[in-house]
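**Q** here is a sequence together with a model predicted from it:
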Amino acid sequence: MAQVLVTGGTGFIGSWCVRAALDAGHTVRTTVRDPRREPELRARLHTATPFDDDRLTVVRADLEDPDGWGDAVTGCDYVLHVASPTLRRAPAHGDELLVPAREGALRVLRAARDADVRRVVLTSAFGAVGIGHPPRATPFTEEDWTNLDSDIPPYQRSKTLAERAAWQFIREEGDKLELAAVHPTGVLGPLLGPDDPPSLRLVRRMLEGRMPACPPFGMGFVDVRDVADLHLRAMTNPAAAGERFLATAGHSLRVIDIARILHDRLGERAAKAPTRELPVWLTRALGVVNPELRLLRHQLGRDLDATSAKAEQLLGWQARPIEDTIADTAESLLTRAIGA
């Protein structure tokens, strides 16, 4: 078993990666920005899975602070770099996301190289693959990159530039350090703790009746537990070195399809979920006054499909049915009463 560093251990994907690494028998070190959150993190992990406390170490490190990263990676065999700025609110300017995403990734890579880490697995996103392109009939693959010459939202731009910087670092300065990248589509699934991850906002608002109609677009979705599993496969499989891996469960889903699944699987508990889809023209008009709808402008009227064939064939990865994931997401949100 290995010593694994997971950055951003209190985050939605990060906490599931910590759990997956512990379940696999590894010794785990994880970074947090606020050390006061350590007791909460340990408690939620102990509730989710049995493990010896001495197999988990929590250290402080911040993407925007150069201090702490050398100590965080010392003695580690692998690094799962999950931590990244997220869209909990609209950024005031593009650099608010870009700088910590790109510079944070480079800090982790430099520290990992200097500590003789074998491989870093970078959590990128579909946002670094399939945004800013004209409509197409074929699914996006790992060969695609988001078009930075188009007017794309800050989050997708930050993920794209951070990943491009990471690959450039490996080519020019990485020495023996290996890199793999995981690109989840929309991440759903159950919560491990009390956080309110932005990726669950869609389902939460449906359940609360705060989405009277669905925006007209489709995209891929995937279970957070399967995303964590793919990180571990990309961490240890020799074939993963130097590769990108899309993570998605089947074909894209329209937002209205998610609402229909909620009605079907939860019945009356999903009574507030919408039953109709907005026209594209009306959604664009509402985007003038609604910043969140405005961020979706590149997706309206489209189905951004992607394929995980590469991860399935090269790493033996398999996503669970997305209908089960949507139901589990809703059950978790209802149990924790997120946003109520």
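**A** Received, thanks. Bear in mind the structure is a predicted one, so any value in this text is a computation, not a measurement.
**Q** use CA for all of it now, contacts and neighbours both
**A** OK.
**Q** tell me how many other residues crowd the nearest residue to Asp116 once chain neighbours are set aside.
**A** The shortest distance from Asp116 to any non-neighbouring residue, by Cα to Cα, 6 or more residues apart in numbering, is to Leu177 (7.2 Å). By other Cα atoms under 10 Å, the residues close to Leu177 number 21.
**Q** distance-wise, check Leu177 relative to Leu22.
**A** Applying Cα to Cα, to the nearest Å, the value for Leu177 to Leu22 is 23 Å.
**Q** now do the helices in the stretch 1-150 of the chain.
**A** 12-23, 38-48, 69-73, 95-114 (DSSP state H, counting those that start in this stretch).
**Q** list the buried ones in the third one?
**A** Taking 16 or more other Cα atoms under 10 Å as the basis for neighbour counts, the residues of helix 69-73 that come out buried are 69-70, 72-73.
**Q** can you tell me the SS state at the nearest residue to Thr248 once chain neighbours are set aside?
**A** In space, and not counting its chain neighbours, Thr248 is closest to Val222: 4.8 Å by Cα to Cα, 6+ apart. What DSSP: H, G, I helix; E, B strand; the rest coil gives for Val222 is strand.
**Q** take this one as well and set it beside the first:
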Amino acid sequence: MELVLLTGVSGFIAKHVALKLLNAGYSVRGTLRRMDRADEVRAALAPYLTEHAGELSFVQADLESDAGWAEAFQGVAALVHTASPFPGAQPKDPAQVIRPAVEGTERVLKAAAAAGVTRVVLTSSTVAVLNEAKPDTLQDEADWCDTHLPTTTPYARSKTLAERAAWEIAKTRGLRLTTINPGLVFGPPLDGHYGTSLALVERILKGRDPMMPLVGQPVVDVRDVAEMHLRALERPETIGRRYIAASGSMAFVDMGRTLKAAYPTRRIPTREAPQVLVRLLALFDPSIRTILPKLGHLERVSNARAVKEMGMEFIAPKAALLAAADWLVKHGRIRA
């Protein structure tokens, strides 16, 4: 079966993508910045692999260095590029996020083109879709984040500029590109390395905040995101198109109420915080500062293209949230 190069294989989404690809019979070569994480990835995937799974191997390569990429692409039929920095709080220097995301995407896609690998599936984000100049409107793949708005976060800029760079390289180098644009990714991780999105669920379960800000975002289950990468790879008709991965939107206060209903003995916030209080707290908490531009808005995107063209049947937002919470509780990440 074909060999797929999967960048950033140790990531939360990437591990699920690797599992989908392997169980579909593909061989997967995962890139790692540090080879000492190879055993971690193998251990995470092992319980879920079928007897017909493809072979898993690893290669050392870093988004910020040219070293190793030419070797990584040897014998590869397709690239799935998931690696990109995802900060819990926006950095003081936006370039810390933007530069590695954009330059890393350029480096990897140009290396693919140089190696004659033309089929590419790229993990982007709904932040590259959502235009803050159109708050509370249903947005779709025709929409793009406006990177020139002063309220656009460095993370949103990084994903938008990286995706635009990918489309430009695809155009000039003849790459057959598909992008997957996930919302806030919940669902169960395959191991304890789950990053920023599940850290939000952890924060709510721990009752760290007495109230919830009036903010809402598109939500998706990680298993659906992985399935969309597989379907994109296997369906030539997806080439040249973006696909939003989202099952609906949830306000943070609804996340709190959903989790409180599931875990009634836990001190979980269910009240909506006054906006003036959120702005005050943001002065002291960088992770709260991140959401200020979105305060008072429910961001909404359409998944119609993924449903129609990929045949996706999405896991509901509440089910994705509860699956994440259930994993965190069962694996001792939250004290009883």
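**A** Great, that's in hand. From a predicted model like this one, the values you see are computed outputs, not experimental measurements.
**Q** ok, the residue nearest to Asp116 of structure 1 - contacts?
**A** 112-113, 116-120, 170 (Cα atoms under 8 Å, 6 or more residues apart in numbering).
**Q** go on, Ser84 of structure 2?
**A** Counting by Cα under 8 Å, 6+ apart, Ser84 of structure 2 touches 8, 100-101, 104.
**Q** what sits against Leu321 of structure 2?
**A** Applying Cα under 8 Å, 6+ apart, the residues near Leu321 of structure 2 are 186-187, 201, 221, 255.
**Q** contacting residues around Thr49 of structure 1?
**A** So Thr49 of structure 1 contacts 19, 23 (Cα under 8 Å, 6+ apart).
**Q** ok, for Leu184 of structure 2, nearest residue in space, not its chain neighbours?
**A** In space, Leu184 of structure 2 is closest to Val219, 4.6 Å off (Cα to Cα, 6+ apart).
**Q** give me the aligned partner of that neighbour over in structure 1.
**A** Applying TM-score structural alignment, one finds that Val219 of structure 2 aligns to Phe221 in structure 1.
**Q** now swap in Arg208 of structure 2 and tell me
**A** So Arg208 of structure 2 corresponds to Arg210, using TM-score structural alignment.
**Q** surely that match is within a strand?
**A** No: the assignment for Arg210 of structure 1, made by three-state DSSP, is coil rather than a strand.
**Q** which residues of the stretch 201-336 of structure 2 fall in strands?
**A** Chain-ordered strands for the stretch 201-336 of structure 2, with DSSP state E, counting those that start in this stretch as the definition, fall at 215-221, 242-245, 248-251, 297-298, 300-301.
**Q** about what we covered before: from the buried residues of helix 69-73 of structure 1, pick the one nearest Arg29 of structure 1.
**A** Ala72 (7.5 Å; Cα to Cα).
**Q** any figure for the gap between the closest one and Val280 of structure 1?
**A** 47 Å.
**Q** quick one: Ala199 of structure 2 is in a helix?
**A** Yes: according to three-state DSSP, Ala199 of structure 2 belongs to a helix.
**Q** just give me the neighbour total for the closest residue to Ser57 of structure 2 other than its chain neighbours.
**A** Spatial nearest neighbour of Ser57 of structure 2, excluding adjacent residues (Cα to Cα, 6+ apart): Arg29 at 4.7 Å. The tally of other residues near Arg29 of structure 2 (other Cα under 10 Å) stands at 22.
**Q** Ile256 of structure 1 -> structure 2?
**A** Per TM-score structural alignment, Ile256 of structure 1 is aligned with Val253.
**Q** which residues touch its match?
**A** Listed by Cα under 8 Å, 6+ apart, the contact set of Val253 of structure 2 reads 211-215, 269-272.
**Q** identify the residues contacting the aligned partner of Ala61 of structure 2 in structure 1.
**A** Under the alignment by TM-score structural alignment, Ala61 of structure 2 pairs with Ala61 in structure 1. Ala61 of structure 1 makes contacts with 31-33, 67-69, 72, as judged by Cα under 8 Å, 6+ apart.
**Q** which one (most neighbours) among the residues you listed?
**A** Neighbour counts for those, by other Cα under 10 Å, peak at Thr31, which reaches 27 neighbours.
**Q** pretty sure that residue contacts Gly68?
**A** No: Thr31 of structure 1 is not in contact with Gly68 according to Cα atoms under 8 Å; the separation is 9.3 Å.
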